[in-house]
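Student: The sequence isn't on hand, but the structure is:
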């Protein structure tokens, strides 16, 4: 190695949920190379295209490098440079004025997907300000699985890729593409090499599906029905774990009666599968010991997210695959700060009653605000008006359902400020924009609060540009002005120390360790039962009537069905080189897929007169966009996969051409799942036409 070079070990982050150990080569203060760390605790050397390209965010010429104040109308693209003191002063003065006039709940705080401690620092900022309204993406990501698990079995059932399984089920889980929430695909590949069997449930025939013993290309959005069909077979054929059911399950008879209404023949018509495929899947999952079910984010993309998650937890319980090594487990956290004290939940004791969601009857313990409810509060004053928003690392114009509704809401705010790396379409509508430091430019802790039983050290590799501040530091700076110096430190490193304090180690020692893991304990239920009111896994929720929840998983039909005008089923799809709408300005990522792609089966394309590479118009009852057709045998016939998060920062448009190919111009927030306020981002009837 050149004597002017040095290597720094850290963990990848902000390009996904993170978790991969990486080694960065630094020359003259710049990262010139990134590679996977062979000693990486989760990835063992694996790295994805996003991780390889991550340094290219740091030195991009279009990156935000100083605070901006809007000049002229929102969205016109006219800005003036201001100092940090001016920016922080204006944000704090405007938010405080609204708090004094309307109350703290009239100010909302926003987040994108959880990436690091910034997520919890922003929650702390909202709580110390006094606002119960922290708006985030949990309505369509993580919470339906986590909170449903908590109500059903007392914990979030995490797939265990660390211990060997006889069978792994990938249910809507693109683990080789997204490495969701620390479930790194290299761990699964190692198991497959060692003989673990594989079942894939997904309308897209991935390369992992090709390796599977069984692939079920179900209709998007029919997950709850398939789960009930499999439960029907498992109970009818007495394939359930009788000992576990007898000792640890509540409501078996009620679930059996419910599942009797979902024989494979009925479910096959809903899911576009064959009855024998459903029977085969049920038998394979029920007889493999242990079996791990990796349930992916797409099951949370319809208003039936609660029923889908309930059905899958019931499957885990019926087969005795809960709380066992190689199944779905309850990881124990290491000795770290609890979430409640860390975010100062005590400062908003009436949050459950005061938050916007309270008026909509969401499920208890779901404590972030679905975007649909924020927009109603802004545009309709329901259940009370929200006048201001401060957001951190999120692009709602592109990622929330019904983008036109989002634009109206953002434009209607009395005050909107955000912190970003780049002037995104959403940031272009703000009053004040703060330039954030990127990951690899500040110290951080990963996986805190996600429920996986470990945290990861993310030491900084290089310094940020002079006026770019870490998101954690931005929260500290605003917190000291808005909530008081006694509640916020001067230096954000104190927020890292707060997490580590119960462990008895400091940041420097944690960096050297790399990760901190909780103890591995299985079958805890044998001694303590489950943390539910009955002490058992609740196939029938004992709290259903109290909380206004459906007591049993059910199939309630599609929010919209296909028709002669809209005969195909549309769903979204991620690729390895993209993270929602993030980093569309990074050429090294964009070169993998330079244009937004719509994938459809060749048989559908022939019928529609569409060739590979044609520009096509996708239309739903909500609107139309244009993308480029790619014919792909891996797509299930009758299904269309379109990429989401597309905007075009290279265009001479302050909003980055947000209307041309934006998937969320096709989605609606009119029908929401009651439990989580979840809109339909999948299973949408659509039409595809060649653009002449």
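Tutor: Yes, it's here. Predicted model, so just to flag it, every value in this text is computed and none were measured.
Student: all contacts plus neighbour counts: C-alpha atoms, from now on.
Tutor: Noted.
Student: From residue 219, how far out is residue 581?
Tutor: Between residue 581 and residue 219 the distance is 26 Å, computed by Cα to Cα, to the nearest Å.
Student: what about the helices in the stretch 551-692 of the chain?
Tutor: Remark: helices assigned in the stretch 551-692 of the chain by DSSP state H, counting those that start in this stretch are 587-590, 602-608.
Student: from these, which stretch is densest packed?
Tutor: Of all the helices of the stretch 551-692 of the chain, helix 587-590 has the most neighbours on average by mean count of other Cα atoms under 10 Å, namely a mean of 18.
Student: on contacts alone, who are the packing partners of it?
Tutor: Applying 3 or more Cα pairs under 8 Å, 6 or more residues apart in numbering; DSSP states H and E, one finds that helix 587-590 makes contact with helix 49-53.
Student: Give the next helix or strand downstream of the helix it packs on.
Tutor: The helix or strand immediately downstream of helix 49-53 is strand 68-70, counting by DSSP states H and E.
Student: Determine how far that next one lies from the middle of the whole chain.
Tutor: 30 Å (Cα atoms, centre = their mean, to the nearest Å).
Student: before we go on, here's another structure to hold up against the first:
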């Protein structure tokens, strides 16, 4: 029996982007392990990806093209050939495009983070077709927008430096579940004497292991950052030299934060004034001592009305104290802009029909948009939807509306998938896509600085095909003869980065496939001497770009849409705030169908504070109904003080078909958008909870 090790990459939406070693025996992948030589992976995988072979060979893998034979949503299909599937799709899309190509919409996100399977041949196809564009906002657009107004790009602290920090603030994240390799380095820093502080409405697994947990109200992170700035300035815990050389607008910032006293901040955030003052003093004192203080800013805190401003406010903090001077200081939201990716070469926007730029549909409002009729303002009704690398019926907000949109009999829907997800149940044509073990790809990362190559370890199972190949075949059926539709995956990967960029000046795709990964050539401390990629070249406390875009140019606070303080009338009926962070054993909606992981997670559950449970006659293990005017879902109650009083936490995202009531937490979330970035407000929700008859 022959055995080989193939170098691969975890494709999932996680900052760690792990390097994999796949053991293959006689054409079968028998084991997936972390690459022990890759500096951030260090041979360790999360419980999810360590079972990747189980997922690839899952008994429910989609292996053949299928055509719907039942009603939409029933999930009844019959097997057809690839030729028949391609003919049906090309015929439908061609007829719709002849009327108006903008009536066709692609819908995709981060089911794979690979640049080939996610961002190359599919965009080329839809650009050539003239289809509507998709605004891919559903995860990180709010925070990314606010961060970029301040810092200039999604660049920040290198994860490989975190173990050298003396103070680590984990703000709005749970890295034990979703950023394991940064957490490993944070634990190393802790053993070396660093102090760890978690800021999160929920006492997550990570918060439990930090020295301190500050449980603020959802949606008030921007206010806490303003309060910290107030104390730093009032108590002169500042790096005046750094401020003078490398920042813009300090005097205006000083005036703005004057009103944000610890008392006002505490009242807004639902914490104590002492917590505000102590946190600011601790952060400022690290700067005064010349010790690196690092903020890991994650995505949970931005999924509220003021989420973009919250990320912006927090991004101001390291410039006030000079934390950027240290390689282990500063802030990390994402480092994805560190990679010199060549989107023009990958996606070929030049293929779009000249003279008319297609409309853009926001993926976070897909429910409403699928139900809109044609109008001068909206444009043509969406007549065709092609879904790949996403499961919108489960993950998009206000799920009941989303499902009604997908249930339209006049909507032609194609879904590329590994499994029959909630979304796949609504497909007219269901196409089997390959998994990461079966295709080629090239990856950047948003949590480390390594460019990575994924080599196929096994032949595609059944008749599954890579996304790139599926869209090549569709391009042929549609009569697209541009040479770019004949490029192989290797040819596309070879031109995926800007070759003259000094960060990857020696890039060679053939070599990268052999080595598996290569680190970018970037400074250890990216902004130690300024050089911010903003219009001014400085950290912008005052942003002229924000003013030009109609936004407040200074840090501020926008209260949530739904909270007891901002909407007391709504809170009379729905008094509990709700957040729905990822469950440890799932990754968004991926892995929910892997039995071993679902068994570990148990069933959908809701964490509720003992006081809130007692007021409703709810006991541990009771089945409860969580509801508001948008919808409802059922879960098992876990009575725990991990959820602060007034907050319930439904760990997500379950496939609806695996829940007893065929619903998940997105039944109650809203399609309203954030202050900037047009992103969803998943954690800006008020609900009521009631016990169901057992």
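Tutor: Okay, I see it. Please read all numbers here as calculations on a predicted model, not as lab measurements.
Student: thinking again about what came up before, of the helices of the stretch 551-692 of the first structure, give the one that comes closest to residue 232 of the first structure.
Tutor: Of all the helices of the stretch 551-692 of the first structure, helix 602-608 sits nearest to residue 232 of the first structure, with 33.2 Å by Cα to Cα.
Student: so how much does the closest one differ from the second structure once superposed?
Tutor: On superposition with the second structure, the average gap between helix 602-608 of the first structure and its aligned counterparts reaches 3.1 Å (mean Cα distance after the TM-score superposition for the first structure).
Student: Give the other helices and strands that that helix contacts.
Tutor: Counting contacts by 3+ Cα pairs under 8 Å, 6+ apart, helix 602-608 of the first structure is packed against strand 684-690.
Student: The strand it packs on: how far from the chain's middle?
Tutor: Relative to its chain's centre, strand 684-690 of the first structure lies at 26 Å (Cα atoms, centre = their mean).
Student: Can you spell out which helices and strands pack onto it?
Tutor: By 3+ Cα pairs under 8 Å, 6+ apart, strand 684-690 of the first structure packs against strand 568-573, helix 602-608, strand 615-619.
Student: mind putting these in TSV, distance to residue 305 of the first structure included?
Tutor: Shown next, in TSV, are those (distance: least, Cα to Cα, whole Å):
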stretch	distance to residue 305 of the first structure
strand 568-573	15
helix 602-608	28
strand 615-619	24
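Student: how about these, which one is nearest residue 64 of the first structure?
Tutor: Per Cα to Cα, nearest to residue 64 of the first structure of these: strand 568-573, 28.8 Å.
Student: how much does that closest one deviate in direction from strand 684-690?
Tutor: Here strand 568-573 of the first structure runs at an angle of 100 degrees relative to strand 684-690 (axes from the mean of the first three to the mean of the last three Cα atoms, to 10 degrees).
Student: and strand 568-573 of the first structure with strand 615-619, angle?
Tutor: Strand 568-573 of the first structure runs at 110 degrees relative to strand 615-619, counting by the same axes, to 10 degrees.
Student: so where is strand 568-573 of the first structure in the second structure?
Tutor: Mapped onto the second structure using TM-score structural alignment, strand 568-573 of the first structure spans residues 576-581.
Student: so stretch 197-205 of the first structure matches what in the second structure?
Tutor: Using TM-score structural alignment, stretch 197-205 of the first structure corresponds to residues 195-203 of the second structure.
Student: Do I have it right that residue 420 of the first structure meets residue 434?
Tutor: Yes - using Cα atoms under 8 Å, residue 420 of the first structure makes contact with residue 434 at a distance of 6.3 Å.
Student: Looking at these two, which is more packed in?
Tutor: Taking neighbours as other Cα atoms under 10 Å, residue 420 of the first structure and residue 434 compare with residue 434 leading, 30 against 24.
Student: can I assume the more buried one sits in a strand?
Tutor: Yes - counting by DSSP: H, G, I helix; E, B strand; the rest coil, residue 434 of the first structure is part of a strand.
Student: when you align them, which residue in the second structure goes with it?
Tutor: Using TM-score structural alignment, residue 434 of the first structure pairs with residue 431 in the second structure.
Student: And the strands in the stretch 301-450 of the second structure?
Tutor: 330-332, 360-362, 384-388, 412-417, 429-432, 441-443, 450-454 (DSSP state E, counting those that start in this stretch).
Student: out of those, nearest to residue 167 of the second structure?
Tutor: That would be, of those and by Cα to Cα, strand 330-332, which comes in at 10.7 Å.
Student: Contacts for that closest one, please.
Tutor: With contacts defined as Cα atoms under 8 Å, 6 or more residues apart in numbering, strand 330-332 of the second structure is touched by 155-158, 292-297, 315, 318-319, 323-324.
Student: what does stretch 32-48 of the first structure give?
Tutor: Residues contacting stretch 32-48 of the first structure (Cα under 8 Å, 6+ apart): 9, 19-26, 51-52, 55, 182, 184-187, 576.
Student: Regarding stretch 356-372 of the second structure, how distant is the last residue from the first?
Tutor: Using Cα to Cα, the two ends of stretch 356-372 of the second structure sit 22 Å apart.
Student: Please apply the same query to stretch 151-169 of the second structure.
Tutor: End to end - Cα to Cα - stretch 151-169 of the second structure spans 19 Å.
Student: Check stretch 527-534 of the second structure too.
Tutor: Terminal-residue distance, stretch 527-534 of the second structure (Cα to Cα): 12 Å.
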